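**Q** Just a sequence and a predicted model for now, questions to come.
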Amino acid sequence: MSCGDKLRIAIVVSEFNYDVTRIMEEKAVDHARFLGAEVAVVARAPGTFDTPFIVSRLLTSREDIDAVAVLGAVIKGDTKHDEVVAHQAARKILDLSIEHGKPVTLGIIGPGASRLEALERAEEYARRAVESAVKLARRSKELMGEC
């Protein structure tokens, strides 16, 4: 990709807690456009725990993707399940970024969030994940001497 090329990002969205993640998806797409990045694909995973699999498939099969923003909402329940889901997804998302040499950013609300807290944070988390993906992709290009 040359410096004049538009950045192409993927957005991976969890379908679980869709009332929250739908808002996140809409904000992420809008913010990517605002930043001058093209959303090459929006891919959905059943849940936040499943997002690393979709990220891996995208980064393995799509060379045109410069970065990935991952969006999800892990709502606190009666057990510590939310902690397991959020921590494991975050760890693997970071691993995939390093493994593939491309930014994969974390826009996952939780653990420990109530549904109301997740709804209040949805737009901010989506915006930050996309903004980080775009900034990291641009800085990566600079470091690699592509700009």
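**A** Structure's in. What do you need? Numbering: from 1, shown residues only.
**Q** contacts, neighbours, all on C-alpha from now
**A** Fine.
**Q** And the strands in this structure?
**A** 8-14, 38-45, 67-75, 104-113 (DSSP state E).
**Q** Give me the residues contacting the first one.
**A** Outside of strand 8-14, the residues within contact range by Cα atoms under 8 Å, 6 or more residues apart in numbering are 21, 25, 28, 37-48, 50-51, 54-55, 64-73, 133-134.
**Q** In ChimeraX, select just the buried ones from those residues.
**A** One line in ChimeraX is enough to select the buried ones among the contacts of strand 8-14; burial here means 16 or more other Cα atoms under 10 Å:
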select :21,25,28,37,38,39,40,41,43,44,45,47,48,50,51,54,55,65,66,67,68,69,70,71,72,73,133,134
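**Q** let's bring in a second model and compare:
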Amino acid sequence: MASALKSLSEYTKKKNIDISEKKFAVVISEYNPKITESLYGAVIETLLKEGAKEANIYREDVPGAFELTFGAQLMAEEEDIDAVICLGCVIQGETKHFDFICDAVAHGVTNVSLKYNKPVIFGLLTPNTEQQAFDRAGGKHGNKGVEAAVAAIKMLGMKK
């Protein structure tokens, strides 16, 4: 398990760029709000810490994880948006619903990124239990929101 070896909140500044004029869209699932709001807080804190302007960070809420890809597409098609960060949490249940949703979101996020030639970051937690989700949303494994924000910055660095 990767998060057992390294905190999700640790990162290097290698390849980080000046993001003071970059615009970020954060698409967040309303499902599992205690977890997703913690992820969102970490994204905002990290982007601001790294130089983003609060006025250049836009939030769009969607009902659930499945809707992240359409929300990401709507944001990515906006020419002035430089990167999109998708945040959500799908906790393993007793049915195959988990597998279908996680797979669809992973493929959808990738497709949107390639279609619009801009970073679209997969910040979807896919834990087996609610406790594992909390552990990755500011708990003992750090916060996936930090990792998602840093990924967006580093991928923008590749585009320069």
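**A** Perfect, I can see it now. Quick caveat: nothing in here was measured; it's all calculated off a predicted structure.
**Q** Need the TM-score between these chains.
**A** Here the superposed chains carry a TM-score of 0.87, computed using TM-score structural alignment, normalised by the length of the first structure; 137 aligned residues with a Cα RMSD of 1.5 Å.
**Q** before we move on, back to that, redo the strands of the first structure as TSV? Include distance to residue 87 of the first structure.
**A** Output for those, formatted as TSV (distance: least, Cα to Cα, whole Å):
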stretch	distance to residue 87 of the first structure
strand 8-14	15
strand 38-45	17
strand 67-75	10
strand 104-113	8
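**Q** For residue 59 of the first structure, find the nearest of those.
**A** Nearest to residue 59 of the first structure among the strands of the first structure is strand 67-75 (8.5 Å), distances taken as Cα to Cα.
**Q** That closest one vs strand 38-45, what angle?
**A** With axes from the mean of the first three to the mean of the last three Cα atoms, to 10 degrees defining the directions, strand 67-75 of the first structure sits at 40 degrees from strand 38-45.
**Q** In the first structure, which residue range corresponds to the helix of greatest length in the second structure?
**A** As assigned by DSSP state H, the longest helix anywhere in the second structure is helix 97-116. Under TM-score structural alignment, helix 97-116 of the second structure corresponds to residues 81-100 of the first structure.
**Q** The matching stretch vs the second structure, average distance?
**A** Per the superposition on the second structure, stretch 81-100 of the first structure and its aligned residues are separated by 0.6 Å on average (mean Cα distance after the TM-score superposition for the first structure).
**Q** okay, now residue 98 of the second structure: neighbour count?
**A** 17 (other Cα atoms under 10 Å).
**Q** what's the closest non-adjacent residue to it?
**A** Excluding its sequence neighbours, the residue lying closest to residue 98 of the second structure (Cα to Cα, 6 or more residues apart in numbering) is residue 92, at 5.6 Å.
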